[in-house]
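Undergrad: Sequence plus predicted model, see below.
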Amino acid sequence: MPENVPVLTIDGPSGAGKGTVSRIVAGRLGWHYLDSGALYRAVGVAASWANLDVSDAAALVRCTFDTRVRFADDSGKGLRVLVNEVDATEELRLETTGAVASAIAAFPEVRSALKERQRAFRQPPGLVADGRDMGTVIFPDARFKVFLTASAEERADRRYKQLKDKGVSVTIDGLLREILARDARDAQRTVAPLRPADDAVLIDTTGLDIEQVVERVLAIVAP
């Protein structure tokens, strides 16, 4: 049955709009939603809580198997992510958590440990999977594949506005450096590097608002 369930993969670099677009599209289609990045961030948070050495692959794999992750849709607060039953939603959104997640995602052992957990989200009536290797590694047979991108400058500006709205003190230059460094790590890693699937539809979101991107993605699924 799972192999017959339609999947829409939405991959792309940090700040391209994957998360927001994927959640809206999943809601419009009435499909399940997988935030694969949240799984890696959850392992990163759990590793930080346990004071693990993030260069110790064996310890991270154990942490991956021991970490319980649950998504809870709170109508008042939006999607919440519970790590070992602790609401870690806000901590998962921090730039430092994203950097840790990117670092541990470079370990083949960690990616392998999380692969089947991600594939288990494929349930009827369909799945929208958001990440960096959804269309290339996790769901290579997906019926629909999209790769979102945007200029590094626009992605830094979007992140700056998000964090400023939350009262977080950041600078555009600092965020741009972090985004460029993360892009380089994700693209150059030997396992599942960030790249569009050969059959993915590329959408540059620079200068587009969320609704415009959502409509373009929906047109791919239901032309």
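TA: That came in fine, so what should we check first? Residues are numbered from 1 along each chain as shown.

Undergrad: alpha carbons only for contacts and neighbour counts from here, please
TA: Will do.

Undergrad: quick one: the strands in this protein?
TA: 7-11, 32-35, 69-74, 78-83, 86-87, 127-131, 144-149, 201-204 (DSSP state E).

Undergrad: Of the ones you listed, flag the one that's most buried.
TA: Of all the strands of the chain, strand 7-11 carries the top mean neighbour count, a mean of 29, counting by mean count of other Cα atoms under 10 Å.

Undergrad: Take the strands of the chain and write them to TSV, including distance to residue 94.
TA: Conversion of the strands of the chain to TSV gives the following (distance: least, Cα to Cα, whole Å):
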stretch	distance to residue 94
strand 7-11	20
strand 32-35	16
strand 69-74	17
strand 78-83	13
strand 86-87	14
strand 127-131	17
strand 144-149	21
strand 201-204	25
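
Undergrad: Between those strands, which one is closest to residue 54.
TA: With Cα to Cα as the measure, strand 78-83 is the member of the strands of the chain nearest residue 54 (17.7 Å).

Undergrad: Which parts of this protein are helices?
TA: 18-29, 36-49, 57-66, 89-92, 95-104, 108-119, 152-165, 172-188, 210-221 (DSSP state H).

Undergrad: structure B:
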Amino acid sequence: MANQTTEPIPLIAIDGPAASGKSTVGRLLAEQLNYLYLDTGCMYRAVTWATLQQEFDVEDETAVIQLAQEIEIEIFPVRDGEADGRHYTVLVAGQDITWQLRTPAVDANVSQVSSYLGVRQEMVKRQRAFGERGAVVMVGRDIGTVVMPDAPLKLYITASAEERARRRTRDRQAQGHTASYDDILADVLRRDQIDSNREHSPLRPAADAILIDSTDQPPAAIVNAILQMLKEPVNGN
């Protein structure tokens, strides 16, 4: 006999390449659902920032993995007095590094750092602890395939490389960084190559993920479509 349920989904997994719009969609969706928004990419960025800050060679896999295992990373929702445009606060060893996570230097090295198995294993362990609490929108590159493969709703958000480069260029300029569209497009394509072909947890949609192309869609429209999706009863036997 078929049953229908509209019980809240405890975890929504959102994956996709750099600048696909997945973080914006995830954040807005979490706000609408009153869920925790966890951008797992900021954890890899935090490790990358610490690696560069300590002047380690990002090619030194052993040193980077050890740092990832030892580093203290805390992630908080936006708090009073932090109305500077941030969507969360990231502390490393108690230091607020939220805005340092989006610098060109971190952009250029995060794919290398996150390609190391030991780094990914440590971050995945921390991410799963968040996911097991429930009421989470978790965003990254391997949430539906590796971190939370049993997530009841998996989304894969993408966009053309050119559109993603335009978005990243606008973001860089808004943050006061010099930004060349051609250079950023080349970096987007390079990161796609690394992320999609790395040995451990390559970027790819889960087999049961819903694919969403955000190239010509504003984030609000995508969020509304997802919310409508969540209202539809799930049939089961």
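TA: Structure's in. What do you need? Predicted, not measured: the structure shown is a model, and the values here were computed from it.

Undergrad: how close does the aligned partner of residue 71 of structure 1 in structure 2 get to residue 56 of structure 2?
TA: In structure 2, the residue paired with residue 71 of structure 1 is residue 75, using TM-score structural alignment. Distance, residue 75 of structure 2 to residue 56 of structure 2, by Cα to Cα, to the nearest Å: 24 Å.

Undergrad: Kindly report the same for residue 189 of structure 2.
TA: From residue 189 of structure 2 to residue 56 of structure 2 the distance is 25 Å (Cα to Cα).

Undergrad: residues touching the most centrally placed residue in structure 1, list them.
TA: When structure 1 is reduced to its mean C-alpha position, the closest residue under Cα atoms, centre = their mean turns out to be residue 37, at 3.2 Å. Contact analysis of residue 37 of structure 1 by Cα atoms under 8 Å, 6 or more residues apart in numbering lists 101, 130-132.

Undergrad: Of the residues you listed, which is the nearest to residue 12 of structure 1?
TA: residue 132 (5.5 Å).

Undergrad: Which residue in structure 2 aligns with that closest one?
TA: In structure 2, residue 132 of structure 1 lands on residue 141 (TM-score structural alignment).

Undergrad: That match is in contact with residue 13, isn't it?
TA: No: with contact defined as Cα atoms under 8 Å, residue 141 of structure 2 does not reach residue 13; the gap is 9.6 Å.

Undergrad: Against residue 40 of structure 2, how distant is the nearest residue to residue 147 of structure 2 once chain neighbours are set aside?
TA: Once flanking residues are discounted, residue 147 of structure 2 sits nearest to residue 124: 5.8 Å by Cα to Cα, 6 or more residues apart in numbering. Using Cα to Cα, residue 124 of structure 2 is found at 9 Å from residue 40 of structure 2.

Undergrad: Could I get the contacting residues of the counterpart of residue 59 of structure 2 in structure 1?
TA: In structure 1, the residue matched to residue 59 of structure 2 (TM-score structural alignment) is residue 55. Taking Cα under 8 Å, 6+ apart, we find residue 55 of structure 1 in contact with residue 104.

Undergrad: For residue 55 of structure 1, give its distance to residue 6 of structure 1.
TA: From residue 55 of structure 1 over to residue 6 of structure 1 (counting by Cα to Cα), the distance is 37 Å.

Undergrad: what do you get for residue 19 of structure 1?
TA: With Cα to Cα as the criterion, residue 19 of structure 1 and residue 6 of structure 1 are 19 Å apart.

Undergrad: ok, those two, which is more surrounded?
TA: residue 19 (23 against 20; other Cα atoms under 10 Å).
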